[in-house]
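1. Have a look at this prediction, sequence included:
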Amino acid sequence: MLKIYRSNTQGQLALMNEYIKGTWIHLINPTEEEIDDVVKAAEIPSYFIKDPLDEEEKSRIEKEDEGTLIIIDLPIMTPNGTKREKFITIPLGIIVTRDFLITVCLKETPILEDFTRKKVKNFYTFMKTRFVLQLLHAVSTYYLAYLKQINRKTNEIEKELRQSLKNQELFSLLNLQKSLVYFTTSLKTNQVVTQKISRGQHLRLYEQDQELLEDVIIENRQAIEMAEIYTPIVSGLMDTFASVISNNVNNVMKILTSLTIILTFPIMIASVYGMNIPIPFQRSPHAFAVIMIVSIALSSITTFVFWKKRYL
């Protein structure tokens, strides 16, 4: 998908049909034809657009004569086949040229939709440096929002696990733990890119954008700290409930073993008196009662001993 946006001095955003200086070229999982079209119009290398389309591409910033390529990881929330969503990260390419600002992403995300739906204040397509910083700030804000959702979902799963220890809840915790690992790694690489931008070597910085740049650095640092705090919490929670499940299994096995031992004495006595050999009390009219009393007494004594030792 290829869309071209241009804003006027009042901040009103409009769709365009041609490449005009100061426009924002928005690419979402573009076709080869769209890639070639933008490459020719912006006069940039094709890898500027193709690299961000690789899901494994790492965050980086690269400056060439044709323009500057910035790749960062942004968070998205995807369905997981269950009632809970899965959090992952995908690359976002930001290409700054003399005449255009180009964004490339594999999927449409709420972060970019906020710009196309005019939810971002003081957004102008021709102010490319501010646009880049606004994108970075929006990415950091969404990281913080998703981290809060992960923390809330962790608390919900913990409550469910206290009531019913199921494998599904443990798998949900595992997915959250993986999401936190992805978030932490992506945030740290994004922080490196932001620090390079702050030096002013790859992107021209303006005095009025310094405050926004500082906000980006602070928001990103806060997101890193939150991810690093939540990661051991989720890991500890998984270990705790895994130990609880193992302990419950041990308790069940202990009870079953105790019951087996308690029932062994009646079974042994019944087996002996079921043999076709001379045995005591075989001609006594009270043989059955005596056998039952002895069996119950042995089982009762064994039960009492196990109860005192808390095996039951």
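-> Noted; the coordinates are in hand. Numbering: from 1, shown residues only.
2. Going by C-alpha atoms from here, please, whenever you check contacts or count neighbours.
-> Fine.
3. max-length helix in the protein?
-> Taking DSSP state H as the criterion, the chain has its longest helix at helix 210-273.
4. List the buried residues in whatever helix or strand residue 289 lives in.
-> For residue 289, the element it lies in under DSSP states H and E is helix 287-308. Buried residues in helix 287-308, counting neighbours by 16 or more other Cα atoms under 10 Å, are found at 291, 295, 296, 298, 299, 302, 303, 306.
5. who's in contact with residue 205?
-> Counting by Cα atoms under 8 Å, 6 or more residues apart in numbering, residue 205 touches 129, 198.
6. Give me the three-state assignment for it.
-> Here residue 205 is recorded as coil under DSSP: H, G, I helix; E, B strand; the rest coil.
7. quick one: it from residue 52, how far?
-> According to Cα to Cα, to the nearest Å, residue 205 and residue 52 sit 24 Å apart.
8. second one coming, line it up with the first:
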Amino acid sequence: MIKTYFYKHADGTMHHDVDLNQISTLLADERNLLWVDLFDWQPRDLQWLGRIFSFHALAIEDCIYDSPRSKVDRYDGYDFFELHALRYNEDRDPEIDSEELNVFLGKNYVVTVHKNPIESIGRIADVSRKTPHYMTKGPDYLLYAIVDGITDTYFPIIERISARIDELEVEIYEHPALAITEEFLSLKRTIVLMRRVIDPQRRIFSTVGTGTRYTFEVHKDNVPYYMDLTDHLERISDSIEIFRDLVSSALETYSSYGTAKTNEAIRMLTIITTLTATLTLITGIFGMNVPLPFQRSWWSTVLVVAIMVGLCIWMIRVFRKRNWI
């Protein structure tokens, strides 16, 4: 499905569902801005759009086949972006997945391509039906608004992951179980996917406003917006690195805690075995079916029991003295 939003600079008006076959007329004035949103598409829709805008075949191929990493490629007359939005649901397995968003950024047009609805694009599209708010500052500002909206959806995920780590750090001492290990591993997979998505996007926009050559052209009035976007991505990236360290440390702590509990159990079993083995040796000797001294005297039974009790008390005192129990 194709939706179009056209800002005509001459009279400051918005137009929708324009005829893309008139592309040369629509883009004749460089101050105009055309946004084409292609979603729930079929390959033939993408190829038709590629012919309208003369997109390179490699860029069309990148749209058709999903890529796990974000990137930006410069072609003649436009830049091509592969970006990713995230969907998070901790009750699902896998609990997080990514939605690829492809963007063609031209001199006075933006083309977005995605299979499924993306929240930030839907919000901007709703505003653009009523007002040219996002369309008056150039295509680079529209790109910023889209990416900033996607970035804003990362923060609730970050907050929830932080809360889950805090909860699990308490549970590993209160309710140690195999399920906690599985929860930690699930969190680790989530953090790895977020890192794979966010770090390349951070690198794409990190050169804007630094005085170095931009990875894509940005109007000087829009540079502060990209600096703010980069700051958000840096904060998220730093949080992910911290979460990765916390999860790894928690897993090591949980493993050490489990090992300590196992060692404690083995130590107690060893002590019990030592006590019972000694008593079994004594009773085994006096229980042999051969003549033994004083075996017909009841004092023999009292003496054997006293020796067994004395040995138990002595061994327990030795164990305590050595802090074994």
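-> Done, it's in. Note that the structure is a prediction, hence the values are computed from the model and not measured.
9. about what we covered before: other residues contacting the helix holding residue 289 of structure 1?
-> 258, 262, 263, 265, 266, 269, 281, 312.
10. follow-up on the earlier one: report the mean deviation for the longest helix of structure 1 after fitting onto structure 2.
-> Comparison of helix 210-273 of structure 1 with structure 2 after fitting gives an average deviation of 1.5 Å (mean Cα distance after the TM-score superposition for structure 1).
11. Just the residues contacting stretch 143-153 of structure 2, thanks.
-> Counting by Cα under 8 Å, 6+ apart, residues outside stretch 143-153 of structure 2 touching it are 85-86, 105, 110, 119-121, 124, 134, 225-226, 229, 232-233.
12. Mark which of the contacts of helix 287-308 of structure 1 are buried, thanks.
-> Applying 16+ other Cα under 10 Å to the contacts of helix 287-308 of structure 1 flags 258, 262, 263, 265, 266, 312 as buried.
13. out of those residues, who's nearest residue 4 of structure 1?
-> residue 312 (73.0 Å; Cα to Cα).
14. quick one: contacts for that closest one?
-> Taking Cα under 8 Å, 6+ apart as the test, what residue 312 of structure 1 contacts is 254, 255, 258, 306.
15. From residue 280 of structure 2, how far out is the alignment partner in structure 2 of the last one?
-> It stands for residue 306 of structure 1. For residue 306 of structure 1, the aligned residue in structure 2 is residue 319 (criterion: TM-score structural alignment). In this view, residue 319 of structure 2 and residue 280 of structure 2 are 19 Å apart by Cα to Cα.
16. surely residue 99 of structure 1 meets residue 19?
-> No - look at residue 99 of structure 1 against residue 19 with Cα atoms under 8 Å: they stay out of range, at 9.3 Å.
17. follow-up on the earlier one: relative to structure 2, what is the average displacement of the helix holding residue 289 of structure 1?
-> So helix 287-308 of structure 1 averages 2.5 Å relative to structure 2 (mean Cα distance after the TM-score superposition for structure 1).
18. Over in structure 2, find the residue span stretch 156-166 of structure 1 aligns onto.
-> Taking TM-score structural alignment, stretch 156-166 of structure 1 hits residues 167-177 over in structure 2.
19. again but with stretch 244-258 of structure 1, I slipped
-> Aligning stretch 244-258 of structure 1 against structure 2 (TM-score structural alignment) gives residues 257-271.
20. Stretch 272-284 of structure 1 now?
-> Using TM-score structural alignment, stretch 272-284 of structure 1 pairs with 285-297 in structure 2.
21. and residue 252 of structure 1, how far is that from residue 13 of structure 1?
-> 66 Å.
22. Ok, residue 27 of structure 1 next?
-> Taken as Cα to Cα, the span from residue 27 of structure 1 to residue 13 of structure 1 is 17 Å.
23. So those two - more neighbours on which side?
-> Between residue 27 of structure 1 and residue 13, counting by other Cα atoms under 10 Å, residue 27 is the more crowded of the two (23 against 19).
24. Could you pull up the residues touching that one?
-> So residue 27 of structure 1 contacts 1, 2, 3, 102, 103, 104, 105 (Cα under 8 Å, 6+ apart).
25. Now the two most distant members of the buried residues of helix 287-308 of structure 1.
-> Among the buried residues of helix 287-308 of structure 1, 291 and 306 lie farthest apart (Cα to Cα), at 22.6 Å.
26. Next, format the contacts of residue 312 of structure 1 as TSV and append distance to residue 59 of structure 1.
-> Listed next are the contacts of residue 312 of structure 1 as TSV, based on distance: Cα to Cα, whole Å:
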residue	distance to residue 59 of structure 1
254	53
255	55
258	60
306	62
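27. If anything else comes up later, I'll come back, but that's it for now.
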